[in-house]
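Undergrad: Kindly return the folded structure for what I paste below:
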Amino acid sequence: MTQTVQATVVLVSAVASGQGKTTVTAALARKLQHQGKRVRVFKTGPDFIDPMLLERASGAPVHSLDLWIVGLDACRQLLAQAALESDVILIEGVMGLYDGNPSSADLARAFGVPVLAVIDAAAMAQTTGALVLGLRDYGPVDLAGVIANRVGSAGHAGMVADALRDVPLLGSLQRQEKSLPERHLGLVLPAEVTELEQLLDQLAEQLQLDEAAWQRLAPTTLPAPVVQQPPAAALAGKTIAIARDAAFAFLYPANLDCLRELGADLCFFSPLADQPVPLDADALYLPGGYPELHAATLAQAANWQQSVRGFHAASKAIFAECGGMMVLAETLVDQSGTASPMVGLLPGQVQMQARLAGLGSQGVATAHGQLRGHTFHYSRFDTDATPVAHTIKHPSGAAGEAVYRVGTLSASYFHAYFPSCPTAVAALFLGLPWEAAPCAP
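TA: The predicted structure follows:
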C-alpha cells in the first residue's frame, strides 16, 4: 500500500500579474505563522526576488515549483517533503492562473491542489463574481475561495462576498498606504526595504481571514516522499566561491543544495565590498542580480576585478549567468547612460535598456543531457565573441540565449536550474566545455 502525507495546500493565483499575489501570500504566511502554524511557501515558475520576500514572511526557504524546469517528479517530492514538515503549504502562482505552458493551473491540477484566487477589488464590486467564476470554470480548477485585495471597507468586502455565489470569500485585505517597492526586474530586494518585518506584521494583522471557512479546507493528500539516490560526488574535494551581495543575489536555494550534494564546499564573498575571490577556491560562480545598480562600485573594486582576472588566467572554472556575465564584459552602461569599466574577460559592452530583452523558460544541451532554466533581462550584450551554443526556448523550440566560452569561462544570460542536470553542472564547474549541439524543447 502506498504511503501518503497530508497538509493544507493552496495555490495562490489571480487573473493577471499585479493583483497582489505576493502581498497576499506573504500576509497569509505571516498570519498563519503567528497562529502557531508551521508554514512552507513555494513559488511557481522561475523567480528569485519573490521567494526572498516569502522566505522572510514564512521563516523557511522558498523553492521553485515548475513542471518543466523542475520536473513533475521533483515537484511532487518537494511538496511531499514539505507536507511532512508543515501544517500549511502556500504556492504562489505566476502571472495569471492560465498563463504560460505549463501554467499555474496545470501545476494545481497535477497535484490536486485547490486554488485561492486573489482579486484586486479596488475598482469593482459585483463584477468580481464574474471574474472568479470564469477563473474557476475556464480550466476548470478546484477553487477553494477568494481573497479580495485592496478593499475599501467592510461594506465593500460584503458586496464582493455576495457576488461570489457559491465560492467562499476566505479573506480580504484593505488598501495599503505603503506597498512593497518595485523596480525593473520585480520587487526591491528585501534587504533594501526598511522596516520590512514591521510591514509584514502589519499586512498579517490587516488580513481579515474567515477562520471558519479556512478550517473547512480539505487537506491535500500526496504520496510520501521517497528516499532518493544522491548524485555522484563529482565535485568532492572542490571548493566553489560564490559571489553573494546586493549585486549578485539571484540564487536558487536548490542550486546551492545541488552543489553540496555533488560534494562541493561552498564559500561566499562580496564583490561590492571589494573582496577578492578566495585563494583556495577551485571554481567561481557569478550568479545574476542587479550589477547595473552598483556599476560604479564594481568598477572601483580593483581587488575583486584583479582576482577574477587572475582566477581565469590560472585556468580555473568560472560560470557566470546574466548579471554575472554582465560584469565580465569590458563595459557596463547603466540606465542613465553612464559607462563603467568591468572585468573585461568577455569582449564587448553591456547596455541597459527600457525594453525587456529576454524572458521565459529555456534549456541548453550538454553531453550529459539537457540543463534547464530561464532568462529574464533588460540589457543587451554587444560583442564580437562567437557563441559556442544557444539555448532553446520552451515550448517553441526557437533559438534562445547565446552561450559564450573563453578558456574555462562559460557565460550566458541563461539562469540554470542545477538539479535539472547535476552531471552537466559538475562538468561545468570542473571547467569542461558545454556541448554545442541543439537541444529539443
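Undergrad: Please count neighbours and contacts with C-alpha atoms only from this point.
TA: Will do.
Undergrad: next SSE after the helix or strand harbouring Glu197?
TA: In the assignment (DSSP states H and E), Glu197 maps to helix 196-206. Per DSSP H and E, the first helix or strand lying C-terminal to helix 196-206 is strand 208-209.
Undergrad: Can you get me the centre-to-centre distance for that following strand and its chain?
TA: Relative to the chain's own centre, strand 208-209 is displaced by 28 Å; criterion: CA atoms, centre = their mean, to the nearest Å.
Undergrad: Same question for stretch 269-277.
TA: Worked out by CA atoms, centre = their mean, stretch 269-277 lies 24 Å from the chain centre.
Undergrad: what's the answer for stretch 23-39, then?
TA: Worked out by CA atoms, centre = their mean, stretch 23-39 lies 20 Å from the chain centre.
Undergrad: can you pull the buried residues of it?
TA: Of all the residues in stretch 23-39, those buried under the rule 16 or more other CA atoms under 10 Å are 23-33, 38-39.
Undergrad: List the contacts of it.
TA: Contacts to stretch 23-39, defined as CA atoms under 8 Å, 6 or more residues apart in numbering, come from residues 12, 40-41, 53-54, 57-58, 60, 85-90, 92, 118, 147, 149, 173, 180, 200-201, 203-205, 207.
Undergrad: and for comparison, fold this next one:
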Amino acid sequence: MAEGKAGAENRGGAGSKGLIIAAPSSGSGKTTLTLGLLRLLARKGLAVGSVKVGPDYIDPAFHAAASGRPCYNLDSWAMRPESLGALAARAASGAELLVCEGVMGLFDGAFVPAGQPDGSTADLAAATGWPVVLVIDGRGMTGSAAAVLAGFAHLRPEVRIGGVIFNRVVGDKHKAAIAAACARACPGISLLGFLPPSSGLETPSRHLGLVQAAERADLQTFLDGAAALVAEHVDVDGLAALAQPSRLAGGSLGAMIPPLGARIAVARDTAFAFAYPALLEGWRQAGAELSFFSPLADQGPDEAADAVYLPGGYPELHAGRLAGNAGFLNGLRRAAAAGAVLYGECGGYMVLGRGMEDAQGVRHAMAGLLGLETSFARRRLHLGYRRAALYAAGPLGEAGQGYRGHEFHYASVLAEQGAPLFSVADAPGADLGHAGLVEGRVTGSFVHLIDRFAGS
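TA: The predicted model follows:
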C-alpha cells in the first residue's frame, strides 16, 4: 500500500543533546549496553532517539525496537556534511536525548590521508561535540584498564571521553582495583558503571553480523534483560547528564540518491531488509510514492510502479524458496518488460541475475534480467568503503555522477556479462575496476550506495 508523498521539512532537533557509546574494539559490549539504555529510558517515558555510526543495517533495527523511534546512520566518510547535519537533526527531532552507538573501536576508520574524514566514531565525536562514554572489556585487567582509558582519553584532544563503563567485571575486588587505578590515572572521567558477565544476553550472529531483529522471537525478552542489566549496574542519570548539543549544522534531508521513479515498489522482508531509512525518506521528500512487497511471501511489485528497488539482505538463505516464487519473479519480469526501472543492491543484485548457487552448491534460477551468476559455495569476503562513478547516464544520474557506499558480502561471481554500471575505487582511491551491470533499465551492483558526491 502506498505510504504517500513527502511531509514537511525537518526543522526540529536543535535543542536535543547527544552522547556516544564507543569502545576500544568490537566485542566490548557497546551494542548490548546501548540497547539496554535505549529500552530503559524509553520505558521511563523519555523520548530517546538514536543513531549508529557507519554502514550498518542490523544494529539500527535493534535500536528502533528498543526505543520505538527510527534509527539513522551517520558516516563522516560516505556522507556529505549537509547530509550528516540533516540526519543528526532528523534523529534528534522530538527527542530529549540522542544516543549514538559507535562502530568498531573508537578510532577505527578508513585508511585515508591524515586530516580527511575516515568514518570513525572519533571523527563523528569531533564533528558533533558529543562526549564519548567508553565501554571497556575489563576481563583479565586491573591497573592496565587505567592505561587503556588514559590512552584513549589523550590520543585526540578534540574527542572528549566523558565517562567509562567497564564490562565483564567479576566481583567487588576486581571492581575496586579498576576503580582505584582509573581514579588515579584519569580523575576527570566519570566512572559510570561495572557490568558483570551476562551470559544470558548474547547477540547471535551469522556471516554478515548479528541475526536480524525481526528474526528473533525472543527480541523483547532480550531488550528487557539488557534494560534490567543497565538499570542495576550503570549510573544512568550521570551518563545522561554528560550529553551535549550537536555542533553540526541542521537542515532539510534531501535525496541522497535520486528517486528511481515517481512510484517506487520496495522489496521488504527478512531476505531484503537492508534499506537505509534515510534513503527511503529522501525519496519521499523528493515527491516519490513508495509501496512495499514481500518476495518471501511470493508478492510481486505493484503493477502501477514505474520503479522497483531490491535492497540487500539475505536472499542466499532463502534461494530455493525465492526460485520457486513465480509470482515474485514473474512480477519483476513484467515490470522490466513494461519499461520500469529495476535496481538491485548486493542481494537484490544477485536476484536480478540468472542464477544463485547456495552454500551447498545447488544452483537456483533467479529473475534472469542481468547476466549474473553468483555462488555462496565458493565464499570470498568483499568488505570496505567504495567510491563509485556511473559509466553512463541512467536512473541514478548522468555519466560520471559520483557516489560513496560500502560493500560487504561473501558471494563469488561466476559470470558477470554485460555493460558495467560503475567504475569503483576503495576509500584511499585505489582503482578496483568496474562493478555492476546494466541491461536496458535494469541495473544493479554489490555496492550499497549511501550518498552522492560531485566526484566519487
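Undergrad: so what number do they get for TM-score?
TA: Their TM-score after superposition, calculated using TM-score structural alignment, normalised by the length of structure 1, is reported as 0.88; 420 aligned residues with a CA RMSD of 2.6 Å.
Undergrad: Quick one: the helices in the stretch 151-300 of structure 1, in order.
TA: 154-163, 196-206, 211-215, 253-261, 295-299 (DSSP state H, counting those that start in this stretch).
Undergrad: looking at structure 2, where would I find the counterpart of the helix or strand following the last one?
TA: I take that to be helix 295-299 of structure 1. Counting by DSSP H and E, the element after helix 295-299 of structure 1 in chain order, helix or strand, is helix 302-313. Helix 302-313 of structure 1 corresponds to residues 326-337 in structure 2, going by TM-score structural alignment.
Undergrad: Relative to Gly324 of structure 1, how far out is Cys35 of structure 1?
TA: Slight slip there: residue 35 of structure 1 is Gln, not Cys. 41 Å (CA to CA, to the nearest Å).
Undergrad: what does Leu135 of structure 1 give?
TA: Leu135 of structure 1 is 39 Å from Gly324 of structure 1, by CA to CA.
Undergrad: for Ser172 of structure 1, same thing?
TA: Relative to Gly324 of structure 1, and taking CA to CA, Ser172 of structure 1 is found at 41 Å.
Undergrad: Greatest separation within the buried residues of stretch 23-39 of structure 1: which pair is it?
TA: Thr23 and Arg38 (19.1 Å; CA to CA).
Undergrad: mean deviation of the match of helix 302-313 of structure 1 from structure 1?
TA: Taking mean CA distance after the TM-score superposition for structure 1, the mean distance separating stretch 326-337 of structure 2 from the aligned residues in structure 1 is 1.6 Å.
Undergrad: mind listing what's buried in stretch 263-271 of structure 1?
TA: Buried-residue list, stretch 263-271 of structure 1, by 16+ other CA under 10 Å: 263-271.
Undergrad: Now do the contacts for the aligned partner of Tyr404 of structure 1 in structure 2.
TA: Superposed on structure 2 with TM-score structural alignment, Tyr404 of structure 1 falls opposite Leu437. Applying CA under 8 Å, 6+ apart to Leu437 of structure 2 gives the contacts 370-371, 416-421, 443-445.
Undergrad: how close does Leu437 of structure 2 sit to Ala267 of structure 2?
TA: According to CA to CA, Leu437 of structure 2 and Ala267 of structure 2 sit 20 Å apart.
Undergrad: which residue lies farthest from the center of structure 1?
TA: Gly155 (36.9 Å; CA atoms, centre = their mean).
Undergrad: Tell me, how many residues neighbour the counterpart of Lys52 of structure 2 in structure 1?
TA: Aligning on TM-score structural alignment places Lys52 of structure 2 opposite Lys43 in structure 1. Counted by other CA atoms under 10 Å, the residues lying close to Lys43 of structure 1 total 24.
Undergrad: and Lys43 of structure 1, what element?
TA: strand 39-44.
Undergrad: Give me the mean deviation of that strand from structure 2.
TA: Mean for strand 39-44 of structure 1 is 0.6 Å (mean CA distance after the TM-score superposition for structure 1).
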